[in-house]
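In: sequence and predicted structure are below.
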Amino acid sequence: MEDLLQLIKNHESKILEFKRDLSSILPILKTIVAFANTAGGTLIIGISSEHKVIGVKNVSLAEEMLANVIADSIFPSILPEIEIATVQKKTIIVIKVPHWRGPFYLKKEGTPNGVYIRLGSTSRPAGPEMIEELKRSVTNLSYDQQGIPELTLKALNFDQIREVFNAAKREIDEKKCHSLGIVTCVSDKVVPSIGGLILFGTEEFRNKYVPDARVRCARFRGVDKAHIIDQFEVEGTILDAILEVPKFIARNTRLGADFQHFRRKDIPEYPELAIREVLINALVHADYAIGGSTIQVAVFDNRLEIQNPGMLPFGFTLDDLKAGVSRIRNRVIARIFHELKLMEEWGSGYKRVIDTCRENHYPEPEWEEFGTSVRVTFFSFGKNRSLPSVKGQLSARQQEILSLLRGTKNMSFKAIVEKLSEPVSDRMLRYDLAELKKRGLLTSLGKGRSTVWQSHT
C-alpha cells in the first residue's frame, strides 16, 4: 500500500499515467498500447491530474469492461495485470502493462495509424521510423547491421580500417570484417553494412547514405541558445569525434586551479574522463535511422550538454540505465568500439561517470529523455567549487592569447588570429578579447581595423 501511495504522488511519466475515470475509453487504450510498445508502465484509474484520489464506481463491472475492451481492441493480444486497490477508503483500478515485442496497435485504427509509443508523459502516434525500429526489435536485427545492397566495398575506406585497428593493436582482415559486421551479405553479394559505412565509409558515400551520422558542437553566450559564438562540425567519421570534440570543449571552457603542497594544478571546468564516456555512449547508442538529427555538444556559461537522437531503446528506462542494465541499439558500432577498447564492460558506463565525478568533486550530471532524444547535462564546477583567481577561470584559448601578448608590445586582431595554435572564428575571438578586457587583463588602443591589443599582466 505504501508503494501505491508513493506512486500516486509521482508525476506522470514515460511509465506512469493517471486517469480520473472511464468516461473516455480511447485515451486509455492508446496509453496501454503506448506502454506495451515502449517500456511498459502503470495506468491508475480513479486519480485526478492533481493526484487526488477520486475512486471508481461499480469497480467490479468496470474491471470486467476493461478486460473485455482491451482484448477486443488491441492487436496482438495483450494481457495486462488489472488490480483493484483501496486508497483513502476509495477504490481504484491499477493496470500494469508489460513491455513486449510488438508493434501493438488499435484494431479500429489499424497499422500504422493505430501504433502508439510513449514520449515523456504523453502517448503519441509512432511514425514510420519508430514503427520500423519496433519491427527490428522483434527480429533482433539492429539498424546498423543492415546491408546496403546498391553499394560495393568501394564505399569503405579500407586504409582507415587498417589504420584504426593497427593503432589499437588489433588484427583485421576480410574474415574479421565479416564477423564484426563491417560488411555483410545481401543476396550472395558482399556489401557494406550501415554501421560499417557510418564508421569507415568514404566521405562521398557517408554524405549520401548516412548524412546525419555526425557530431556538431557549439559554444553559446549565456545560458540559452540565443547567441552562438563558436561552432564546429567534426569532419570524418564518428570515430574522429572522440579526439576532436574534447579539443573543442577545452578551448571553450575554463580552467580552475587547486594549490596543493605549494604547487598549482589546473582543473578543467568539466570532468574530462566522464565527458569522454558520455560522448562514446552517445556515439554508440544514437538512433542513426532518425533523419535530420545529429549528435550535438552544446557549451553554455554554466553547463555542458551532450545530446543524441533516439529515445532509450524499447523496453529500457533511465532506472535500468542507472542499475547497470545494458541494451544495445547499434550492434555493429558497439562491437567495433568494444573491439577497439573504446568501451569497457557493457552497462558499466553510468557508474563510471558518477564515480569519476564524485572522486574529483564535480557535480553529478543529469540524464534525461525528452521526445526522441537523450541528453546528459554536466554542470560547471563553479556551482560548488570556488576558483582561486580570475586567471584560473580562463579558457585554454584565452590563456594562449595572454601568453602571446605578454611577449610583444601589442598585436592586431589579424596577428592574433595568425599566431593562435588552432583556428578560431572572428566572432569567438572578439568574445575572448572582450572577456579579457572586461576582467582587466587586456586593453585596446585605436578604433576599427587599426585597433591593437596589449596585455596588462
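Out: Sure, I can see it. Numbering: from 1, shown residues only.

In: CA only for contacts and neighbour counts going forward, please
Out: Fine.

In: walking through the stretch 1-150 of the chain, point out its helices one by one.
Out: For the stretch 1-150 of the chain, helices defined by DSSP state H, counting those that start in this stretch occupy the ranges 2-9, 25-38, 59-73, 127-139.

In: the structure to be compared is supplied as follows:
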Amino acid sequence: MTTTPEQIAAWVAQGESATLELKKSTAEKDRACRTLCALANGRGGRVLFGVTPAGKVVGQTIVDRTLEELAQEFQHFEPPLFPTVERVGVAPGLEVLAVSVAHSARVVSFRGVAYERVLNTTRTMTREAYQRRLQEELHAVQRWENQPAEGWEAARLDARELELTLEESIRRGRIEDPGTRQPLEILRGLGLLVEGDRLSRAAVVLFCTQETPLPDFPQLLLKVARFKGATRDEFLDNRQFHGNAFALMRKAERFLIESLPVAGRIVPGRMERVDTPLLPMEALREALANAFVHRDYAIGGGSVGVALYDDRLEIVSIGDLHFGLTPEALLREHESRPWNPMIAHAFYRRGIIETWGRGTLKIARAMGDAGLEPPSLEVRAGAVVVTFALPRKTTGKTTGKTTGKTTGKTPEAVLRLLSGDPNLTVPELAARLGKSQPTIHRALRSLRESGRLMRVGPDKGGYWQVLDD
C-alpha cells in the first residue's frame, strides 16, 4: 500500500519511539543507518527523512544522487539488509523519504557495529544483548535443553513420573501408546533422546528424582518464602527444594494452598463458613507452569521463586524474555516461541499447559472471572516477575453486607439488573451502569462471596442466579 502524506502526518504525530526516528534530511544518513540497524535488531520500524526531530514536516529535494548515496550506505549492513524506500510528496518540489526495515532473525551490524533501540534512542548493542541475540539465532538447532546430559542414564530418572506422563499423554490423545513401559522407550516417544539413545538435559529437568539433580544440575531448584509485611526483612517461612519440574510445581502449589490467605463467606441454608484462597488457583497454576517451562535453565544458579508478602504474591523465573517479546505483549494475543520447546511439549502432553501462547491470557481471564485485576509482568534483574496483588479479605454474611471496596451502591445496582435479566454479561453491566469492567468484576465477586449471587453453567452459555433478592 502506498504511503500517503496523511500517513506520514499520523506517524509524526506519534513522535519518535522504539520503531520510529525522524531526520531532517539525508545529510544524516550515517546516523539514520545506525538506527535502521537497531530497528532490524528489534521489532522493525522506519526512519523518516524530511521531518525535524520536533515533528515539523519540511521535506527535502530528492534527486537520483540522493538515492544513490543512500544505497551506498546500505551496503555497509551485515548481513545484507534491504530497506524499503518510499518517496512521499509533501509540497511542490519537496518529499519525505520513508525508509522501513522488518525485524531480522539474525543480528545486523552497520560498519561492523551492532546497534539496538531503547525507547527512542539508538545505542551500541550491549554485550549481554548481543549474546542473547546470538543464542536466539542458534535456538532452533542448538540450545541448553537439547544437549546431552553427560553421565546420565535412564536408571537415574523417576520411573513413576515417566509412566504417569505417558499414561496422561495417551489419555489426552497427545501421544501414541508405545506398547512398552521401558523408560528409554518412553523417553524416545516423548522426543527427549538426542544423538541416538543419549538422555537430553530436558529429560533430566522433567524426570530426575529428588535426590539426583546435585551436583550436576543445581538449577533444578524451587525457592518458597513467606515474608512478614511488604519487604524481605523478616521471614515467616523459607524453604528450598530440588527435583524435577513436575515435582517442584506440585510443591509450589502445596505451598500456596497452605500459605495464601483465604476469603470466607456464609452460604445461605448452611451452618458453615466456606473458605477459598484470595487468588484463583487456576491463574496461579498457569503462572507456575509458565515459570517452569520458560525459565533459562542454562543459568547454573537459577531457580523458580515463589514469594508471598502481606500485600502481594510474586512468582519469579530466572531468565529473560526472548524473540522481541515484552511484558505488555504477553498480555495480548501473541505468537508462542517457547525458550524450552522440548520441556514445553512435555508439559503440554501431560495436560498442564493446553495451548502455547495463551498462558498469560488464561491468567488474566481467571483473575477477571474472580473480579480481580490481572497480574503485572516485568523483567527485573535478569528475571521475569509475575506479581499478583492480594485483595483485602472479605467476609460475607446472609444479610448481604460485605466489607471492602465493593461496599456501596454498585453491587445493589448489579443485583437489580441481574434480577431482571440473568443473562447480562460483564461488558453489558458496565455499559448500563456507567462503570468500568474491573468495578463490575469486584461487585460480582462481592455478591458471590456474600451468598447473594451464583453462576450457573460455564462462562459462555451460563447465567446468573440471584439468591437473595
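Out: Great, that's in hand. This is a predicted model, so every value here is computed, not measured.

In: tell me which of the helices of the stretch 1-150 of structure 1 sits most buried.
Out: Highest mean neighbour count among these (mean count of other CA atoms under 10 Å): helix 25-38, with a mean of 24.

In: that one vs structure 2, average offset?
Out: For helix 25-38 of structure 1, the mean distance to aligned residues of structure 2 following superposition is 4.6 Å (mean CA distance after the TM-score superposition for structure 1).

In: just confirm residue 383 of structure 2 contacts residue 319, I think it does.
Out: Yes - the criterion here is CA atoms under 8 Å, and residue 383 of structure 2 meets it with residue 319 at 4.8 Å.

In: those two: which is more packed in?
Out: Legend: neighbour count by other CA atoms under 10 Å for residue 383 of structure 2 and residue 319, higher for residue 319 (24 against 20).

In: pretty sure that one is touching residue 382, no?
Out: Yes - checked against CA under 8 Å, the pair residue 319 of structure 2 and residue 382 is within contact range at 5.4 Å.

In: neighbours around residue 364 of structure 1, how many?
Out: Neighbours around residue 364 of structure 1, by other CA under 10 Å: 17.

In: that one matches what in structure 2?
Out: Here residue 364 of structure 1 is matched to residue 374 in structure 2, going by TM-score structural alignment.

In: which non-adjacent residue is nearest its match?
Out: Nearest residue to residue 374 of structure 2, sequence neighbours excluded (CA to CA, 6 or more residues apart in numbering): residue 364, at 4.8 Å.

In: the one you found pairs with which position in structure 1?
Out: Residue 364 of structure 2 maps onto residue 354 in structure 1, by TM-score structural alignment.

In: what do you get for residue 207 of structure 2?
Out: In structure 1, the residue matched to residue 207 of structure 2 (TM-score structural alignment) is residue 200.

In: tell me the contacts of that match?
Out: 156-158, 160-161, 237 (CA atoms under 8 Å, 6 or more residues apart in numbering).

In: let's see that with 7 Å instead.
Out: Contact partners of residue 200 of structure 1, counting by CA atoms under 7 Å, 6 or more residues apart in numbering, are 156-157, 160-161, 237.

In: separation between it and residue 333 of structure 1?
Out: Using CA to CA, to the nearest Å, residue 200 of structure 1 is found at 11 Å from residue 333 of structure 1.

In: tell me which of the helices of the stretch 1-150 of structure 1 lies nearest to residue 97 of structure 1.
Out: Closest approach to residue 97 of structure 1 among these is made by helix 25-38 (6.1 Å; CA to CA).

In: which residues touch the closest one?
Out: Residues from elsewhere that reach helix 25-38 of structure 1 (CA under 7 Å, 6+ apart): 15, 41, 70, 97-105, 116-118, 123, 314-315.

In: tell me where the stretch 301-450 of structure 2 has helices.
Out: Going by DSSP H, counting those that start in this stretch, the stretch 301-450 of structure 2 shows helices at 327-330, 341-350, 359-369, 409-420, 426-433, 437-449.

In: switch those helices over to CSV, and while doing so, append mean neighbour count to every line.
Out: Output for the helices of the stretch 301-450 of structure 2, formatted as CSV (neighbours: other CA atoms under 10 Å):
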stretch, mean neighbour count
helix 327-330, 14
helix 341-350, 21
helix 359-369, 20
helix 409-420, 17
helix 426-433, 15
helix 437-449, 23
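
In: with that, I have no additional questions.
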